[in-house]
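**Student:** with the input below, show me the fold.
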Amino acid sequence: MDDLIAKLVQELGLTAEEITDILWLALLQWQSTKKPPTYNFVPPLKPNPDTPSPTDKLDSSQHPGSSNPDVKPNPPKAPLYPRPPQSPSKSPLPQESLPFPVPNARAIRNSRELLRSLRPLMQRVPSQTSWILDEEATVQCFAETRLWLPQRKPKQEPWFELALVIDASPSMLIWQRHVIELQRLLAQTGAFRDVRTWSLDVNSNGKLYLHPKLRAQVNYQAPRSPEELIDPTRRRLILVVSDCISTLWQSGTVTTALKIWAEHGPMALVQMLPESLWDRTALSEVPKVRLHSLVPGMTNQKLLVVRRDRWRKTTSRDIKVPVLTLEPPITSLWSQMVAGKGNIRAPGLLFSLVEQTSFHLIETISVDLPSEERVQRFRVFSSSIARRLAGLLAACPVVSLPVIRIIQDAMVPQSQQVHVAEVLLSGLFGLATSIKADTHPDEIEYRFYDEGIRGILLDSTPAPDTFKVLSKWIEERLGKSLDDFIAILTNPQSNSALVEQTQPFAGVAIEVLKRQGGSYARFAADLELRLLPPIPAPPSFTEGFPPIQTFEFEVATITIEDETEPSSGPNLQPFEFEVATIELKKSGFLGRETELRVKPSRQRATRFSEDLGNGIQLEMVLIPEGSFLMGSPENELERLSCESPQHRVNISSFCMGKYPVTLAQWQSVASLPQVKRKLNPDPSRFIGANRPVERVSWYDASEFCDRLSRYTEKPYRLPSEAEWEYACRAGTTTPFHFGETIISELANYNGEVTYAAGSKGVYRQETTPVGSFGVANAFGLYDMHGNTCEWCADYWHKNYKGAPSEGNAWSSSGDNDNQMRVLRGGSWNDRPASCRSAYRFRYSAFNESYIGFRVVCGLPPKTL
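**Tutor:** Next up, the predicted model:
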């Protein structure tokens, strides 16, 4: 140690204080690498002799005393139990229990798409009450009159203000979280002048009234009349949020308010249930129509109607109400209709003012139905996503709204609010807790009508261990959420009564609890002591045997590192990304309209990052090996003869740039020592560190790869044409990896030109930052269609006759005296047909134009 200190002082000139800090930091790092002892904990579950418990599928390694010595024990976890409904007396928690805030998953999972669907309403118009100084007009007035007379002009403000009218019926309790998030989402966008929430209910005399805000948010306020929402300027949107189940709708009481609002402005019904369940509500006998408008902001009663039963005429007693769900495509139709796009027909309903003499009884599933028939009915009438969600809930010991939302986020990310409605109203579930006026929806537990339903769903829908999945989801987001729900953290050994009543839905690692500090750290320490294995008794020794004494000694280990050993390949790490698929769907009541729907999904891939210095990273994605049909089929729209004949190509694994090479990456590599030719550090027309570099020749791109290879000692190069198309398609056979068409919301191209059933979009006339659209293909690659054309290593050939079948570059002299190379992907300036996966174009290797590239890296054999 003395020699080390002397060397630090002599060679580095460190002071005594600096050396002390170094030694202290080294000690902390050494202590942090010491692994704490791990012990197992299995949450106790109520045994069921007929149906296997979801946690029965756990590996034997999770049980204490496992006989497999090679299996590493799991870290101990403290179980999380659902919080019981609060009684009026606010009874205390069980002994040795703590309230624990658990991150709340989003209820509205498609908020970005939902806001995007409301864009037609996000217009700004001159205010009728607010004015600002018109500087230009004031100066003009002074120039003409020589008098300083301030000139005013109306202030620009949002077109509409919004009134959210929430049905206060008990059946809407389960949608309270969705309503709160919807109100928050609409208020935070700034798209509306004002967003206010009202509760809709009836008094003991059956008279309709409004309460300001949600009833769950206020104790009491004076009731208001529905006429209070009338705006003489017709600039107030009214959205009535309901499931249309209560007597408010069954008796027709609500139609009085609907008529008042429909006569004085735009109004719509937001139905919380999917259309497949409307026949079980008060909407079952309401005529379904299509509504459209030629004038922006038209009142409902002036909307034009298209009926399925065209021989029937619409009368003045009919109340025209557009209907929508929290699905962006349907919301988009309504917002475009309100904006006055006459060719848009939104779904609607025709309510009647004729009083109903009796309530419409909602169809319910008989309590006497056997489990098999209940499940069969659910499978016949539900969507595939709802069936998947029900199977996962069957594997979960506790079913509540917060747990459902976490399962959606962690395991069924494509599911929406309508799928939750399909499951909870399917007849498979009942309430496990009684609901009172002050019951919080997050405290309501659901149960299967009988355990036979759970067993059938588990047998037909293989599900992962939800306890593990939920525990991991909670631990990853702990302390990072602004919205929590309360669970109970308890010691099951001290609360046998609680354990008998319910089961834990997740667990929190003891090490995670320790990091929370305070009472949680003390709870974790106490639980860890209870889980410690008993200390074995010391062995007995025979008389006369010398006593055992302890002594200390040092051990030295010599490790010989072979510096000549080749690298085992890049350090690949998993990552998640969003994939978008464009679907063409017949939608609406009439089913005669083709609608483009963007279906998002989550995928996983692996990647590694190359450090280029100054914080600049080059991300490389692993492309798996496989084979594909290269080229386009004869029936593909706007195909070229150079894309044929289609032929099968085998591709070995390689890594490809996640994005096109950016200007920042180009400048970093351009500063490296020259290999064959000089590189211009600023070649691009469109400046931006994260924009793709352009105006790069084929020889410049090759020089970039040579310098990068020398710097990293990895084999970087341009992709072959076959590798590029294989990576772009990512397993698809459609013209684009998005599907049969492309839209400008997903890629940067000339959006004024359409392809197939696509719609016109934005022509940006410049490059965009890489990855700015937020969607990749199934391999995890971004911007494969549009933005910049990309160089391939191949020489140009006029077709694929004689092309290689193993994915390597076709480098033999082609039809151009070795001057022409291949471009792929299309650019911001190209029409969509030139951005297809199979599209290829020839260009001079010396020409720069607005062309970029992305790099690939070969893998050593041992990583394949």
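
**Student:** for the rest of this, base every contact and every neighbour count on C-alpha atoms.
**Tutor:** Will do.

**Student:** can you give me the helices in the stretch 501-650 of the chain?
**Tutor:** 510-516, 518-531 (DSSP state H, counting those that start in this stretch).

**Student:** list the buried residues in the last one.
**Tutor:** Which is helix 518-531. 520-521, 523-525, 527-528 (16 or more other C-alpha atoms under 10 Å).

**Student:** count of neighbours near Val399?
**Tutor:** Residues near Val399, counting by other C-alpha atoms under 10 Å, number 21.

**Student:** which residue is the nearest non-sequential neighbour of it?
**Tutor:** Leaving aside its chain neighbours, Val399 sits nearest to Tyr446 (5.4 Å; criterion: C-alpha to C-alpha, 6 or more residues apart in numbering).

**Student:** let's see this one next to it:
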Amino acid sequence: MITRVTQVLAESGVELSQEELLDAFWLAGRLPRGSGPLARLAAPEAPYGPAEAPADAAPSPAEPGPEGAEEPHEPATAGQPDPGPARPVLSTAEPEEDTDAPQVPALPVRAPDGRVSGAGELRLGKSLRPLRQRFPDHRRHELDIARTVTVLADTGMLETVTRPVRSRWLSLVLVVDDGVSMVLWQRLAAELRALMERASAFRDVRVHGLDTRGGTPRLRTSPYTDSGRLRAPQTVSDPTGNTLALVVSDGVGEAWRDGRMRRVMELWARCGPTAIVQALPARLWDGSGIAARPWRVTTRRRGGPTRAWHVTDPVLPPDLVHFDSVAVPVLEPTPVAVGDWARLIASPSGTAVLPLWSPGRDRPGRPSAGASPGDGAQAVLRFRDAASPEAYRLAAHLAAVSPVTPPVMRLVQTALGPPTDPGHITEVFLGGLMHQLTTDAPDRLPHHRRYDFSGDARPLLLTAVSPKELLRTTRTVTAHIEAAVGRSPVFPAWVGHPDGSAVIGNAGRSFGWLKEELLRRLGIAPGGGSGTGTGSGPGPRAAGAVPDPAAPPGAESDGCGTATEPLLPGPDELPPGWEPS
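**Tutor:** I've put the predicted structure just below:
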């Protein structure tokens, strides 16, 4: 019977194994009553706007006019079904105080998050293959069937013969720095942990959190939590040299600059192989506490402590330059960097050029995350002078949808595309403009924590970009969410819905607009009506945001600002020297 059902499904274009079919039956029997069907991930939906017309067809009235002309509304295409109203999705669902904006009901939704490693995750896993070596473990033995049969045939006596079990030669201790700024790299740490556990290269994988807030760095049983017993760094040292210590950090914490973490890393490097995975892009390494420069490294045996490495300058002769510290490799989370390091660790003897943690002078730390007290205009001016142009542009886009969580920051940065990268998120986060909301519980998970800009800084940042650019970014974020449904990890968000139990105080700060079809795929049944702040189709108003008829002229919402909160401040509201874009 099951075989016949799978054959019928295969002929219909749905190929399922018998186990998958039984799982589907089991799940169907446990779904709550009245729940909608769980649709399979379909092909990408048609992009916003009308279908592409043939080259020889006459231009339609909806095509854009000359350069500089106002972008017209995009009418629904006759060949496409109406996707339904679009609903705003935000990072928070709390009513705003001291405002007359309408309160939009909202439902919780698990929005898909992007992967930090992206398409290179498979190649990153392949770069660890040199570590998949097995060697005889004389502490464990197993039955040698072939030799036992040979002895029985030669002597006629049933005598068992054993041999050492061939097992993996390395254990892994993954230490995740959980400082203030490392909340941005929680997804990277989670992906590295999953990658190491699936690599089949280690006997066991132990994960610890690194607490550097006290006098001496300590280890926790789990990262990103305040609970758990604190342990000394010596507890993970392995005198046998068969334990690899891998630290994930961005080097922003004070302990990376004042020498405390250097003493810890040297302790681990004296016992076994040790390395640091630098979360920041290479262009920001010199500004962190983990600056590195390339050195030529020669190993004398497989694995072993990195203290025993022979280090020379890759260009200058050894008599001119000396490396007067313990060698600690600093790796980018890329297949090339990890592959070169893994081949060097796994080879009995070899030579490679690797970036090593520079033994430079200890430098004072940079300011940590948190809004600077004082005038918001001065804080924005300081940030604009110190940050890169890409980080300043990213800050304006984040201010338009704030408060934001780390996954929303990554979605907005990904939507902007090159030349912005995750390092620019760190520039904004540590730029003295953002602060964590005080309403968040202390035990809130890292990717659930919400961050906002100060009230004075937000309108000034919004002058850096035009409303049309903000709308394009919102559409791109929505397209990324649609493409990632069912394929990526999720994070909590709130979507406007007439059946919601919570309320959204300002739908204009939404980072995306989800249509009814996508909401069904996310497990939310369609509501009865378009709801407040939604419309009938996409267009220049961010998926059809409807202006408030009671609002004064020129104050209607465009998907990034509301009638009660204009997108850009008026000329009389700007401080001296500021001009809107």
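
**Student:** ok, the residue nearest to Val399 of structure 1 - contacts?
**Tutor:** If a contact means C-alpha atoms under 8 Å, 6 or more residues apart in numbering, then Tyr446 of structure 1 has 398-400, 429-433 as its contacts.

**Student:** which of the residues you listed lies closest to Leu149 of structure 1?
**Tutor:** Ser400 (65.7 Å; C-alpha to C-alpha).

**Student:** what range in structure 2 does the longest helix along structure 1 sit on?
**Tutor:** Ordering each helix of structure 1 by length in residues (DSSP state H) puts helix 16-33 first. Using TM-score structural alignment, helix 16-33 of structure 1 lines up with nothing in structure 2.

**Student:** how close does Gly304 of structure 2 get to Glu71 of structure 2?
**Tutor:** Look at Gly304 of structure 2 and Glu71 of structure 2: by C-alpha to C-alpha, to the nearest Å, they are 64 Å apart.

**Student:** repeat for Leu460 of structure 2
**Tutor:** According to C-alpha to C-alpha, Leu460 of structure 2 stands 26 Å off from Glu71 of structure 2.

**Student:** buried residues of stretch 577-587 of structure 1, list them for me.
**Tutor:** Neighbour-count burial for stretch 577-587 of structure 1 [16+ other C-alpha under 10 Å]: 577, 579-584.

**Student:** alignment lookup: Pro340 of structure 2 to structure 1.
**Tutor:** I think there's a mix-up here, since residue 340 of structure 2 is Asp and not Pro. Match for Asp340 of structure 2 (TM-score structural alignment): Leu333.

**Student:** give me the element that match is part of.
**Tutor:** Leu333 of structure 1 is part of helix 328-338 when elements are defined by DSSP states H and E.

**Student:** once aligned to structure 2, how far is that helix on average?
**Tutor:** Aligned to structure 2 and superposed, helix 328-338 of structure 1 gives a mean residue distance of 1.5 Å (mean C-alpha distance after the TM-score superposition for structure 1).

**Student:** helices or strands up against the helix or strand following that helix?
**Tutor:** Going down the chain from helix 328-338 of structure 1, the next helix or strand is strand 346-352, by DSSP H and E. Contacts defined by 3 or more C-alpha pairs under 8 Å, 6 or more residues apart in numbering; DSSP states H and E place strand 346-352 of structure 1 against strand 288-292, strand 318-324, helix 328-338.

**Student:** and strand 346-352 of structure 1 with strand 318-324, angle?
**Tutor:** 140 degrees (axes from the mean of the first three to the mean of the last three C-alpha atoms, to 10 degrees).

**Student:** contacts for strand 346-352 of structure 1?
**Tutor:** Contacts of strand 346-352 of structure 1 with the rest of the structure, by C-alpha under 8 Å, 6+ apart, involve 255, 286-292, 317-324, 330, 333-334, 337, 588-589.

**Student:** again with stretch 139-150 of structure 1
**Tutor:** Applying C-alpha under 8 Å, 6+ apart, the set of residues contacting stretch 139-150 of structure 1 is 133-135, 138, 151.

**Student:** mind listing what's buried along that stretch?
**Tutor:** 139, 141.

**Student:** before we move on, the earlier item: for Pro85 of structure 1, find the nearest of the helices and strands packed on strand 346-352 of structure 1.
**Tutor:** Between Pro85 of structure 1 and these, the shortest gap by C-alpha to C-alpha is with strand 318-324, which sits at 33.1 Å.

**Student:** from the contact counts, what lies against the closest one?
**Tutor:** helix 254-264, strand 267-271, helix 328-338, strand 346-352.

**Student:** at 10 Å instead, please
**Tutor:** strand 236-242, helix 254-264, strand 267-271, strand 288-292, helix 328-338, strand 346-352 (3 or more C-alpha pairs under 10 Å, 6 or more residues apart in numbering; DSSP states H and E).

**Student:** using a markdown table, lay out the helices of the stretch 501-650 of structure 1 together with distance to Tyr220 of structure 1.
**Tutor:** Below are the helices of the stretch 501-650 of structure 1 laid out as a markdown table (distance: least, C-alpha to C-alpha, whole Å):
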| stretch | distance to Tyr220 of structure 1 |
| --- | --- |
| helix 510-516 | 38 |
| helix 518-531 | 37 |
